[in-house]
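Trainee: My questions are about this predicted structure, shown below with the sequence.
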Amino acid sequence: MYMLIKTYCCETDMCNSETLELPDPEERELNGMKCPSCYSFTSDQCQSKKTVSCRNNEDRCFYYGGSISLGDTKLKAAARGCTTAYMCNFISGTDIAFRNYSVLTTRAGCSIAKHSVYEL
């Protein structure tokens, strides 16, 4: 599984109407680093039994656990894998609420990726 998030900050009227371009996942280059990998859509925890190879500027290993609510539907989720330093700053303790959608963080953390497997 691969998820890419791109953000852009602006301060003028209608500046957020532009569509952000995302890189082609197939063109991302391996950087020699690895992280523990797992995901769950039934719990806010997952145990890593495999590793994932990091790419481009992904130099951190992350762990995220929380819940996603949409109206009356609530789903627990957890994931481990590679990320960037920017995303580590973003995920630690971030809760999001918008209309009837919310994301509640229950567990989050990052560590520096290594050329060998680094357990969180």
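Mentor: Yep, it's here.
Trainee: Going by C-alpha atoms from here, please, whenever you check contacts or count neighbours.
Mentor: Fine.
Trainee: Could you pull out the strands in this structure for me?
Mentor: 30-40, 50-55, 60-70, 73-83, 96-98, 101-112 (DSSP state E).
Trainee: Show me what the second one is packed against.
Mentor: Contact here means 3 or more Cα pairs under 8 Å, 6 or more residues apart in numbering; DSSP states H and E; on that basis strand 50-55 packs against strand 30-40, strand 73-83.
Trainee: Same list (those) but as a markdown table, adding distance to Gly93 and mean neighbour count.
Mentor: Output for the helices and strands packed on strand 50-55, formatted as a markdown table (distance: least, Cα to Cα, whole Å; neighbours: other Cα atoms under 10 Å):
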| stretch | distance to Gly93 | mean neighbour count |
| --- | --- | --- |
| strand 30-40 | 19 | 20 |
| strand 73-83 | 14 | 20 |
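Trainee: And here is the other one:
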Amino acid sequence: MCITCNNTECRGTLLHMAECTSSKTIKKSCYSKTLQFPLGSQKDIIYNIFGCMKSEDCRPFNETATLSNGQYAEIALQCCNKVMCNRYVKKVADKNDRPLNGMQCPGCLSINAKESCSSETMVRCHGEENHCVSYTGQLKTPRTSSSTVSFKGCATKYLCDLLTGASKDGTDILAPQNATEAECSCAEFPAKT
């Protein structure tokens, strides 16, 4: 049995239980996907999906992006194989719990953007963030489409691939739409003076 839910608030009456039956040839796992994406002074996009999938397709990940002004984005998938083991929403990691890796990228964030935001600051990259992302367009979740956003910052390769369209893995929870700019490059270590 797995918890199923597809909503911004997966709690209480929104949670349902579903059989997640494995057969001799197909093993199944419970999963939970979590998305958190900043929208400046507006409330962050937070979305959760709980369900059941083939075990071979359930490959856990935790991908992040660090934007300007301490803004932080995360998309994660967790898999488990016990009854209702996916009932807890993964808590988004605190920025202070993600170690700096020494790399940096230009950073900015603009909501309701008409054009690409200009990067006046450098953002320090955390953990596995080894790419610089530059994106202008809408972001679609299962229930909403954002207004046009423009951001630059550090990102993991997976999140870069998702935003640039190089990967379709994860587009069920976050998909780029009407992008006028979607680029990734390697993050760099700052020049020593």
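Mentor: Arrived safely, thanks for sending. As the structure is a computational prediction, the values presented were derived from the model and not from experiment.
Trainee: Could I get the TM-score for this pair?
Mentor: Put the two chains on top of each other and the TM-score (TM-score structural alignment, normalised by the length of the first structure) is 0.71; 113 aligned residues with a Cα RMSD of 3.3 Å.
Trainee: out of the helices and strands packed on strand 50-55 of the first structure, nearest to Leu22 of the first structure?
Mentor: strand 73-83 (15.5 Å; Cα to Cα).
Trainee: on that earlier part again, make TSV out of the strands of the first structure and add distance to Cys10 of the first structure.
Mentor: Formatted as TSV, the strands of the first structure follow (distance: least, Cα to Cα, whole Å):
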stretch	distance to Cys10 of the first structure
strand 30-40	31
strand 50-55	28
strand 60-70	27
strand 73-83	24
strand 96-98	19
strand 101-112	23
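Trainee: Now that Lys54 of the second structure has come up, it's in contact with Lys28, right?
Mentor: Yes. Between Lys54 of the second structure and Lys28 a contact is recorded at 4.3 Å, counting by Cα atoms under 8 Å.
Trainee: hang on, the earlier thing: can you add distance to Leu104 of the first structure and give the helices and strands packed on strand 50-55 of the first structure back as CSV?
Mentor: Shown next, in CSV, are these (distance: least, Cα to Cα, whole Å):
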stretch, distance to Leu104 of the first structure
strand 30-40, 15
strand 73-83, 9
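Trainee: circling back: to Asn89 of the first structure, which of the strands of the first structure lies closest?
Mentor: strand 101-112 (8.9 Å).
Trainee: Map Cys46 of the first structure onto the second structure.
Mentor: Matched by TM-score structural alignment, Cys46 of the first structure corresponds to Cys117 in the second structure.
Trainee: Is that match in contact with Ile111, as I believe?
Mentor: No. In this structure Cys117 of the second structure lies outside contact range of Ile111 using Cα under 8 Å: 9.2 Å.
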